[in-house]
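Trainee: Here's my sequence, what's the structure:
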Amino acid sequence: MTTERDAAPEGLPQPVFESLLRTVEEMAAPDGFRAELIRGKIIVSTWPGPRSLRCLRVLRERIAAHAPQGHVVDAAPVLFRFPSPGRAYGPSLFSADEAAFEADGRSADGSALSLVAESTSVSTRDADWVEKLEVYGRLVPVYLVVDMQESEITCFSDPSPHGYRSRQTVPFGKPLTVAEPFGFEFDTAGFRSTS
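Mentor: This is a model prediction of the structure:
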């Protein structure tokens, strides 16, 4: 039996990627929703809910204090493109070189990212843990998964052509080491557990 993930192409031909990216960029997603290009398909999902937003706000404040010079930390609905695998994501939270926002167009280059954080929901959990982990793991120095269903946070770091080489997971309430280029310990005590 073939699942959608098994049948998904590794990458999209460049003309197909560019056409789909233009469509995503031009979409007028309703307030509270984001459109992304995942596994060769345009996926529309909701932005994180109130509980997630509180966690992301705390995380954003701490990451901003440790971000590399010249990097912007935000939770704005920005679409980052990854042409090689033919993907475009709008992360829940990101840190990126501010020069990436000077280019024309409605999406930014994924290579400008120094950190992404995704807050899982029932509808996005698979993409956050599988699809995005694979793509970010080849390029983005730090990937944080705020798993709202399991009440834990994972820091992936040290990207390589085969994915991240380092991983640390802690339950909400325990400290998490956020890897370089941030290099600080994040106290997750402000995240409330669902249990």
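
Trainee: For the rest of this, base every contact and every neighbour count on C-alpha atoms.
Mentor: Fine.

Trainee: Next one: Trp129 from Thr188, what distance?
Mentor: Trp129 is 20 Å from Thr188, where distance means CA to CA, to the nearest Å.

Trainee: need the strands for the protein, in chain order.
Mentor: Secondary structure of the chain (DSSP state E): strands at 33-38, 41-46, 71-74, 80-82, 87-89, 93-97, 108-109, 113-119, 142-147, 152-157, 166-171, 175-178, 184-187.

Trainee: list the helices and strands the third one packs on?
Mentor: What that stands for is strand 71-74. helix 50-66, strand 93-97 (3 or more CA pairs under 8 Å, 6 or more residues apart in numbering; DSSP states H and E).

Trainee: here's the other one to compare against:
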Amino acid sequence: MTAVDDRRVHDVFENLVVPEGFKAELIRGEIVMTAGPDKVHNRIVQSVQDQVPSDRWERLQTQDVAFPGEESEPQPDLVVLEIGADDGPGRLVPSPAVTMLVEVVSRTSVHRDYVEKRSIYAAGGVPVYLLIDPFKATCLVMTEPVGTGPTADYQSGRTRKFGDPVPLPIIGIDLDTSRFGTLPPLTATP
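Mentor: Sure thing, here's the model as predicted:
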């Protein structure tokens, strides 16, 4: 894609009118529109948000994040940043201000969450990526981001089953997953 094309995509994305009940994200130069999440998804996000201490952390749902060097403006399910890390106006939180990003897998987001967003978040240096999968009933905590572009990744990853506590030392909690809802397994997931 050329610089002119990149600007056009960004301009279209900035001015896109998103129908009610949908969300739009810019993922590596492509505009991706998806239907709103179901109740299981929303309840999981709410549970995580409620457990992150609000006296130290901002917990922003569906907040757009800017990634330097990436043609991406994803809208994670939950953005966690230290209070005061980004007090500026606007719709974009710069990725260097972010401590943890949370995504809850949906039927249409499996590849994006496990592959594309994983490399985008690692390339942006986000210290913790928490991927919650209600189809597998697991939480994957990824830390130690390295690399740039599509080959960026997290060096460390640990999986916990729903019902087991998920240690998040950088946030200062053990996430209680015992009340996370599940969905019927998908036929093919990464």
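
Trainee: picking that back up, okay, Trp129 and Thr188 of the first structure: which has more neighbours?
Mentor: When Trp129 of the first structure is set against Thr188 and neighbours are counted by other CA atoms under 10 Å, the residue ahead is Thr188, at 19 against 14.

Trainee: give the contact list for the residue most central in space within the second structure.
Mentor: Centroid check for the second structure by CA atoms, centre = their mean gives Pro76 as the closest residue, at 3.4 Å. By CA atoms under 8 Å, 6 or more residues apart in numbering, the contact list for Pro76 of the second structure reads Gln61, Thr62, Gln63, Asp64, Val65, Leu101, Val102, Glu103.

Trainee: same thing but 7 Å
Mentor: Remark: with contacts taken as CA atoms under 7 Å, 6 or more residues apart in numbering, Pro76 of the second structure is in contact with Thr62, Gln63, Leu101, Val102, Glu103.

Trainee: Need the counterpart of Lys39 of the second structure in the first structure.
Mentor: When the structures are aligned by TM-score structural alignment, the residue of the first structure matched to Lys39 of the second structure is Pro50.

Trainee: Please tell me how far its match sits from Glu134 of the first structure.
Mentor: Distance check for Pro50 of the first structure against Glu134 of the first structure: by CA to CA, it reads 27 Å.

Trainee: which one of the two has more residues nearby?
Mentor: It is Glu134, of Pro50 of the first structure and Glu134, that has more neighbours when counted by other CA under 10 Å, with 18 against 9.

Trainee: The more buried one reaches Gly163, doesn't it?
Mentor: Yes - applying CA atoms under 7 Å, one finds Glu134 of the first structure in contact with Gly163, separated by 5.9 Å.

Trainee: Tell me the spatial nearest neighbour of Arg59 of the second structure, not counting adjacent residues.
Mentor: The shortest distance from Arg59 of the second structure to any residue other than its chain neighbours is 4.8 Å, reached at Val80 (CA to CA, 6 or more residues apart in numbering).

Trainee: hang on, I meant Phe184 of the first structure
Mentor: Counting by CA to CA, 6+ apart, Val178 is the residue found nearest to Phe184 of the first structure once chain neighbours are left out, at 5.4 Å.

Trainee: which position in the second structure aligns with the one you found?
Mentor: Counting by TM-score structural alignment, Val178 of the first structure lines up with Leu168 in the second structure.

Trainee: picking up where we left off before, show me what the residue nearest to the centre of the second structure lines up with in the first structure.
Mentor: In the first structure, the residue matched to Pro76 of the second structure (TM-score structural alignment) is Pro91.

Trainee: gap between that match and Ser195 of the first structure?
Mentor: According to CA to CA, Pro91 of the first structure and Ser195 of the first structure sit 26 Å apart.

Trainee: Of the contacts of Pro76 of the second structure - the most surrounded one?
Mentor: Neighbour-wise, those (other CA under 10 Å) top out at Glu103, 25 neighbours.

Trainee: counterpart of that residue in the first structure?
Mentor: In the first structure, Glu103 of the second structure lines up with Glu118, judged by TM-score structural alignment.

Trainee: isn't that match right up against Leu144?
Mentor: Yes - with contact defined as CA under 7 Å, Glu118 of the first structure reaches Leu144; the gap is 6.4 Å.

Trainee: what's near enough to touch His41 of the second structure?
Mentor: Taking CA under 7 Å, 6+ apart as the criterion, His41 of the second structure is in contact with Val104.

Trainee: To which residue of the second structure is Leu79 of the first structure aligned?
Mentor: Across the alignment, which pairs residues by TM-score structural alignment, Leu79 of the first structure is matched by Asp64 of the second structure.

Trainee: can you tell me how far that match sits from Asp55 of the second structure?
Mentor: As for Asp64 of the second structure, its distance to Asp55 of the second structure is 22 Å (criterion: CA to CA).

Trainee: between these two, which one's more packed in?
Mentor: Legend: neighbour count by other CA under 10 Å for Asp64 of the second structure and Asp55, higher for Asp64 (23 against 8).

Trainee: Alright, calling it a day.
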